[in-house]
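> Any chance you can model this:
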Amino acid sequence: MQQQEIWFSAVQEEERMRYDADQAFEAFRQRVAEHRTPKQPKRVIGWKSVFKYAAAVLVVGLVSFFSYQKGESNLKEALTQVEVEAPLGAQTRLRLPDGTLVVLNAGSRLVYPQDFGVDNREVELSGEGYFEVARNEKLPFHVQTPSLSVRVLGTKFNFRDYPNDEEAVIALLEGKVALGNRLREEAEIILLPDEQVTLDKEEGHMKKKSTKVKNSLEWTSGRLFFDEMPLPEVAKILERSYGVHITFATDSLRDLRFYGSFSRSEQDIKDILQALVKTGKVRYTQTEKEITLY
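A predicted model of the protein is given here:
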């Protein structure tokens, strides 16, 4: 823009020097015309117009003020939140200010306020996390996801609720927890050790059953455990654990279930895929991070 402005200035100077005489005559003619043209009466602005403009300015001012207040409130809230993530292919362990141990599985996120443990113990979970909650009867521990809310005093449990999963699952190892359904009106469910609740996100119903919860915690020690798990769920776990993308070329594979136990430190994604092939029902192709099952 600076070069363009300089170029225009040079042109204007050249034109001024070329037409000085013409401009002098034109200026004289305009002054004569001004004396002959009657002056227009001054426009008087009424009080109604003043109030109208003042009201418009006030409305704009109020909108700007409340927008600023809302933006400032959101900014303060964001600045007072602590967010911890476990990237794909990795896990994250953390100790909350109250002493609670949390292990986040791959592709998970935990958010809690900076003043956690002062007036409340509330956290938000996206993904899967194992919790060993420090006991505090005066301040119950709350975990919330878009689907479920969990209230405990002191306990050990596993909570899985990934955004793209069809189900949310919570399994209790020790203590007692109360579950609330956030998708529909439903009575709280009390969970006891070696019990599991599964929430169908589409229908919104919770179902409780007995289970071996220790199997659900294999991932915290670096193992992958599949207990008659549907193949689409197996694929999701492999995607998060190894940072790959898995697609199905044949829809009939989605009805298959798989059983197996693997060590992430000793076996890679190819070992697990070979185990699937040995069932005689699955084959695969792989190009870098893309895997197709057929």
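> all contacts plus neighbour counts: C-alpha atoms, from now on.
Fine.
> quick one, what contacts the closest residue to Leu224 other than its chain neighbours?
Nearest non-adjacent residue to Leu224, counting by CA to CA, 6 or more residues apart in numbering: Phe262, 5.1 Å away. For Phe262, the residues meeting the contact criterion (CA atoms under 8 Å, 6 or more residues apart in numbering) are Arg223, Leu224, Phe225, Ile272.
> another one to check against the first:
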Amino acid sequence: MKLQDAIRKGLFLGKYITGKETREEHQELKNWTEAGSANKELFKKLTSHSEIATQLEQYDSVNTSRAWNKYQERIRQYKLEKNLFRWRIAAILFFIIGIGGLIGNAIIDASFEDTPTNFTTVSTINGESSKITLPDQSTIWLNGGTSIQYSTDFSADNREISLDGEAYFQVAKNRKLPFVVDCDGLKVRVLGTSFNVSNYADDETISVVLEQGAVALSPELKSQKYDLKPGEKADYNRKTQDLTIRKVDTYQFTSWKKGLLIFKGETMREVVKKLERWYNVSIDVRNPEIYELIFTATILHEDVEEILELIRFSCSINYNIVLSQDPDTPIKITMY
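Presented below is the predicted three-dimensional model:
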């Protein structure tokens, strides 16, 4: 059910309860209740609440045209995000329809259940990567442990995807329709460009590296927008909401899509995370001081034991490898 239809049905129910419905409204409400068992059950539930009639008497005069215009204006102001969609809509309905929270929430909940939004999800597990082409001909490389999601009408009315993990984007140009990457607190908007985004849930920061073109960054909790230029890297701290931009060698952050890992003066804490995602292994660090050691190396298609030997030689870190009982991460490594 569309939101405007939900409002109409809520108003019809209100008029039904107070005995002020017209013949046409009565017939439309009857057709709706007979269209499915879920509608009939919802109708029963709403009309059985005596307090609704009392609430309706207090909001007897409702200008539906003005209410709908006000609702649309609120939509523009709030720019509703998907994760807050249900509750913001329910709150708006409460004020603009004036028939009480029970009808507003119940109608909207039913409409969400009856008409689910269709999404396409593409995922990789740790230890694998993938390359896909979107309907608008944009290309995405997914690193290990990554998931992207986009609606089935992608490129028709929108070019927005959500990202959990790391991905490299080559975006097809469309000046009329920006390409948006939603990173749970940070939005990346582009028209056509090449860039890398790292948004792993267990990382403190969201990182964006721009190779070509231009991107605009919009932190959810800030009104300020940031423009990124080629050769720059932005780091957005989830906790402090601070965003910093600096010049970098972009190849260091994009070479993974070619099977190459580049570490330049990185802490072992970061190295461990990347190795776990890259090789699908579990690494247990027994000595916390190991995390602060610095590691520099370029790795191309080596197996995990060769990498561990390199770490042992350059950082004096010992290790052992055992088979794990966890089928999702079959190899467990201990560093000490």
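> that older thread, quick check: the residue nearest to Leu224 of the first structure vs Glu128 of the first structure, distance?
Taking CA to CA, to the nearest Å as the measure, Phe262 of the first structure and Glu128 of the first structure are separated by 19 Å.
> same deal with Gln23 of the first structure?
81 Å.
> the more surrounded of those two?
Residue environment comparison for Gln23 of the first structure versus Glu128 gives the larger neighbour count to Glu128, 23 against 12, counting by other CA atoms under 10 Å.
> Looking at the second structure, name the residue matched to that one.
For Glu128 of the first structure, the aligned position in the second structure is Glu166, judged by TM-score structural alignment.
> need the next SSE after the one helix or strand its match maps to, C-terminal direction.
With elements taken from DSSP states H and E, the one containing Glu166 of the second structure is strand 160-170. Going down the chain from strand 160-170 of the second structure, the next helix or strand is strand 179-182, by DSSP H and E.
> Residue range in the first structure corresponding to whichever helix or strand comes after that following strand, please.
Under the assignment DSSP H and E, the closest C-terminal helix or strand after strand 179-182 of the second structure is strand 186-190. With TM-score structural alignment applied, strand 186-190 of the second structure matches the range 148-152 in the first structure.
> That stretch: average distance to aligned residues in the second structure?
After superposition onto the second structure, the average distance of stretch 148-152 of the first structure to its aligned residues comes to 0.6 Å, using mean CA distance after the TM-score superposition for the first structure.
> would you list every one of the helices in the stretch 51-200 of the second structure?
Counting by DSSP state H, counting those that start in this stretch, residue ranges of the helices within the stretch 51-200 of the second structure are 64-78, 85-97, 101-114.
> would you turn these into a markdown table with mean neighbour count?
Converted to a markdown table, these look like this (neighbours: other CA atoms under 10 Å):
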| stretch | mean neighbour count |
| --- | --- |
| helix 64-78 | 13 |
| helix 85-97 | 17 |
| helix 101-114 | 18 |
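> Tell me which of these sits nearest to Asn126 of the second structure.
The closest approach between Asn126 of the second structure and any of those, judged by CA to CA, belongs to helix 85-97 at 31.4 Å.
> how about the closest one, aligned to which bit of the first structure?
Going by TM-score structural alignment, helix 85-97 of the second structure lines up with nothing in the first structure.
> Can you tell me which helices and strands that helix packs against?
Judged by 3 or more CA pairs under 8 Å, 6 or more residues apart in numbering; DSSP states H and E, helix 85-97 of the second structure is in contact with helix 3-18, helix 64-78, helix 101-114.
> Which helix or strand lies directly C-terminal to the first one?
Using DSSP H and E, the next helix or strand after helix 3-18 of the second structure towards the C-terminus is helix 23-33.
> how about that next one: buried residues?
By neighbour count on 16 or more other CA atoms under 10 Å, the buried set for helix 23-33 of the second structure is Glu25, His26, Leu29, Thr33.
> just stretch 264-273 of the first structure next, same as before
Neighbour-count burial for stretch 264-273 of the first structure, with 16+ other CA under 10 Å as criterion, is recorded at Arg264, Ile269, Ile272, Leu273.
> Output those residues in a markdown table, with distance to Gln4 of the first structure appended to each entry.
Below are those laid out as a markdown table (distance: CA to CA, whole Å):
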| residue | distance to Gln4 of the first structure |
| --- | --- |
| Arg264 | 63 |
| Ile269 | 60 |
| Ile272 | 65 |
| Leu273 | 64 |
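> whereabouts in the first structure does stretch 123-138 of the second structure align?
Structural correspondence for stretch 123-138 of the second structure: residues 85-100 of the first structure, per TM-score structural alignment.
> Thank you kindly, that will do.
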